[in-house]
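**Student:** take this sequence and fold it.
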Amino acid sequence: MTRVRPVVDGVIAGVVLAVLLLATLGREPTGDDRPLDALGYGLIAVIAVATFFRRRWPRTVMVACTATIFGYYMLGFPSVGLELPLAAPVYTVAATGRWKLATVWAFGVSAFAYVSRVLLGQDPLLLMGLQVPTTLAVFCGAIALGDAVRTRRELRAEQERTLAAVRREAEQSTAQRLAAERVHLARDLHDVLGHTVSVVSLHASVAEEALLAGEPEPALAATRAIHEASGAAMRDLRGTVQVLRGDTPESLDPVGGVESIEGLVDRARKAGIDVTYTLEVELSAVPATAGMTAYRVVQEALTNVLRHADAHHAWVRVTSEPGALLVRVDDDGSGPRGGSGTGLRGMAERVELVGGSVRSGARDQAPGFRVWARIPT
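**Tutor:** Take a look at the predicted model:
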């Protein structure tokens, strides 16, 4: 668009020059007219050249063209009208948003010119009947067209700004969704793999000690527990992958709910932790989302007991209150957890995602650690 403008401005300047020259050549000379000489042609050329620069200096060009055309007439050269040399500058001033200035200037110049001609003895009826309406019509058209072009240009710019804002918002939304998906995936992988690796590691140690002691039965039981834990982990991973792929709910493998917490407790018991499990909720009344969240809370809490607590006993309690599911996991281990805290942070994020809350810390009047979660139903 920027490269096209000089060409357009050059064409308009050439048209103005040609029309002014044709107006002077086609006019019958009168005794009062001064013959068009080099000065007259020079003034016409000045108007054409100024018109070329009207877009860069609109008001300056309008004033310069007005002064030039009045100087042209004061020197007595043949009439070429007012609308021809001034229409383009007036249009450009209106197109820059100064339509009031263009209107006042056009009508002021017209009034001054035609009143002067009447005072110089020209026929007022001829001027009012033919030349004045033509001049005013051309000026009004130029002003209206310039203002319309300005309005359209501003509308297009506003549309472009709106589209750019929409694109930026879409990009930000996409980035936020991707970040949320990464966090979700990290939580699921941590929950599934962390718990399974802890169980497998403990049972592998038990199997190794049993084999070294020449006791095949405990080693066999440990390997069976490893097999069960691995199978459960594969089911959970399969369900996570299906969710990420966007499979339909009917085709998804079930990821743990409240009814699956007992399996977590059994695996923890087989790993050597004495776990007391209390369930005081009606399973059919627990929504799937709340049940899955409760399962993940217990899974992460028992994983931490197996990894960090050096505990001998744990208590898992799942109860309810109006509108919420309550999950509490206590142990008699060594108190505050070590490690990076990724699991507890992921647990808190998961519960907060469904509008719940999590508290964790040392038990009040006994050694060990406690995780408490309230999950809305």
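**Student:** contacts, neighbours, all on C-alpha from now
**Tutor:** Will do.
**Student:** residue boundaries of the helices in the chain?
**Tutor:** 4-25, 38-52, 58-74, 83-95, 99-119, 124-126, 132-212, 216-245, 261-270, 288-304, 342-353 (DSSP state H).
**Student:** and residue 314, which of these is closest to it?
**Tutor:** Closest of these to residue 314 is helix 288-304, at 8.2 Å (criterion: CA to CA).
**Student:** now for the closest one, which elements pack on it?
**Tutor:** helix 132-212, helix 261-270, strand 324-331, helix 342-353, strand 369-376 (3 or more CA pairs under 8 Å, 6 or more residues apart in numbering; DSSP states H and E).
**Student:** and these as JSON lines, adding distance to residue 17?
**Tutor:** Formatted as JSON lines, those follow (distance: least, CA to CA, whole Å):
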{"stretch": "helix 132-212", "distance to residue 17": "18"}
{"stretch": "helix 261-270", "distance to residue 17": "92"}
{"stretch": "strand 324-331", "distance to residue 17": "85"}
{"stretch": "helix 342-353", "distance to residue 17": "73"}
{"stretch": "strand 369-376", "distance to residue 17": "81"}
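**Student:** before we go on, could you also do this sequence so I can check it against the first one:
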Amino acid sequence: MAGQSTQRRVRPWVTDVLLGAGVAVTVSIVISANEGGRHGPDRVAYLWAVGLGALMLVRRRYPVLVLAVSVLGLFAYYAAGYPAIGLAVPVAAALFSAAEHGRITASIVAAVLVIVVSVVFRLAEGQDFSFVVGYELAGHVLLMGAAIALGDSLRSRRTAQADARRIAELTEARYRQEAQARLRDERMAIARDLHDSLGHTTSVIALHADVAREALGRDEAAARSALELIRSTARRSMDDLRRTVTLLRSPGDPPRTVVSLANLDAVTRAASAAGFDVDVRVAVDTPLPAPVEAAAFRIVQEAVTNVVRHSAGSRVEIRAEQHAGQLTVTVADTGSDPTPGPEPTRTEPIPDPEPTRSAELAGPPAYRDAATGVVEPQAVARSGHGIAGMRERAESLGGTLTAGHRQTGFVVRAVLPLEPA
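**Tutor:** This is a model prediction of the structure:
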């Protein structure tokens, strides 16, 4: 784009210089022929030719002024008695420039004025009428008319191109708006279908949940059948929900950050940058359930953040081990006091009266500042609530979390069951 804009700025300037040079050279050649006039060409005559060409450098900004100066300069040249140079050649470029910039009336008036003054002056001097009017006049008129017509046609073509570009831009904008409107309508239709589908699925699940509850202890086969129907209905509903969300997602939506133990380097990078020696060991045999892996990742993230903020040590160890149907996550440092703010250090779990289990299972947590009411979607809670947040996350999955001082430093240990309790 920068190269194109530069080209557009330079090209008119180069064109004007070339046109001015052409006018100066052409008029100088005609002057050097030394035909007619009361005295031969001198330095002033050639300077006049150069000045006539120099007017082309400002023809775009002052087209009418350039035309008027060219006409008056031509009259002054002939009044000084220099050799004849014709009429059309000296003023053709000025006529073309004025017509190119939409000054058609000024061009025609100037051409008529030059022709009339020239013919009257030459006839008053006693020149032959048939030669002046019958021979030379037609050539001058044709050349001036051609210059005016060329300038006007160039202006018309540029105007047509600009109009075509505007029409193309407006058409493109209209098509884009129509496409966006169709996309909105399609998304609204998908949302309505999703609402109807989820409403139906919820009704079926609620109905058969009542059937299973009534059948418990009476008809085990009916209870199992109802529960199986609930499970299959919920699974189909989740599949439909995933497909619908995929359709509703815009192509330009930014991808979500992958929350996985395989991406712990994103967590440990801050500790390494702060001067800690980080030792990470992950021993996982089978793929972990997504809620468990997300909780483990966030617990490690919060614990490492607390180490970076509060620990005076130089080493942090991260362990994630899978055994006996559970995942054990341990973060230990060699510091002396990494406890964040007023949070009391305890070695036993502290139950939370209202654990946000549904929010934890749904995805990354959201912490609300009690003072401002602002919800923070980041995994790192404010100072003083980090351990409580990690404990809530572990307990939402049926696990436990302990945090406290050991002989080697401060240790955070979470035990997360791989299967829901």
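**Student:** if we can go back for a sec, let's have the helices and strands packed on helix 288-304 of structure 1 in JSON lines, adding mean neighbour count and distance to residue 359 of structure 1.
**Tutor:** JSON lines is the format used below for these (neighbours: other CA atoms under 10 Å; distance: least, CA to CA, whole Å):
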{"stretch": "helix 132-212", "mean neighbour count": "16", "distance to residue 359 of structure 1": "18"}
{"stretch": "helix 261-270", "mean neighbour count": "19", "distance to residue 359 of structure 1": "20"}
{"stretch": "strand 324-331", "mean neighbour count": "22", "distance to residue 359 of structure 1": "10"}
{"stretch": "helix 342-353", "mean neighbour count": "18", "distance to residue 359 of structure 1": "8"}
{"stretch": "strand 369-376", "mean neighbour count": "23", "distance to residue 359 of structure 1": "5"}
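**Student:** can you say which of the helices of structure 1 is nearest to residue 376 of structure 1?
**Tutor:** Shortest separation from residue 376 of structure 1 across the helices of structure 1 is recorded for helix 288-304, at 6.9 Å, computed as CA to CA.
**Student:** and the closest one, what's buried?
**Tutor:** By neighbour count on 16 or more other CA atoms under 10 Å, the buried set for helix 288-304 of structure 1 is 288, 290-304.
**Student:** same check on stretch 18-36 of structure 2?
**Tutor:** So stretch 18-36 of structure 2, judged by 16+ other CA under 10 Å, has buried residues 19-28, 30-32.
**Student:** residue 73 of structure 1 pairs with which position in structure 2?
**Tutor:** Aligned by TM-score structural alignment, residue 73 of structure 1 pairs with residue 78 of structure 2.
**Student:** what's the answer for residue 111 of structure 1, then?
**Tutor:** Alignment note (TM-score structural alignment): residue 111 of structure 1 maps to residue 116 of structure 2.
**Student:** residue 28 of structure 2 contacts residue 46, doesn't it?
**Tutor:** Yes. When contacts are counted by CA atoms under 8 Å, residue 28 of structure 2 is listed as touching residue 46 (6.0 Å).
**Student:** mind listing what the aligned residue in structure 1 for residue 66 of structure 2 touches?
**Tutor:** Alignment note (TM-score structural alignment): residue 66 of structure 2 maps to residue 61 of structure 1. Neighbouring residues of residue 61 of structure 1 by CA atoms under 8 Å, 6 or more residues apart in numbering: 50-51, 53-54, 89.
**Student:** repeat that for residue 278 of structure 1.
**Tutor:** Counted by CA under 8 Å, 6+ apart, residue 278 of structure 1 has contacts 315-318.
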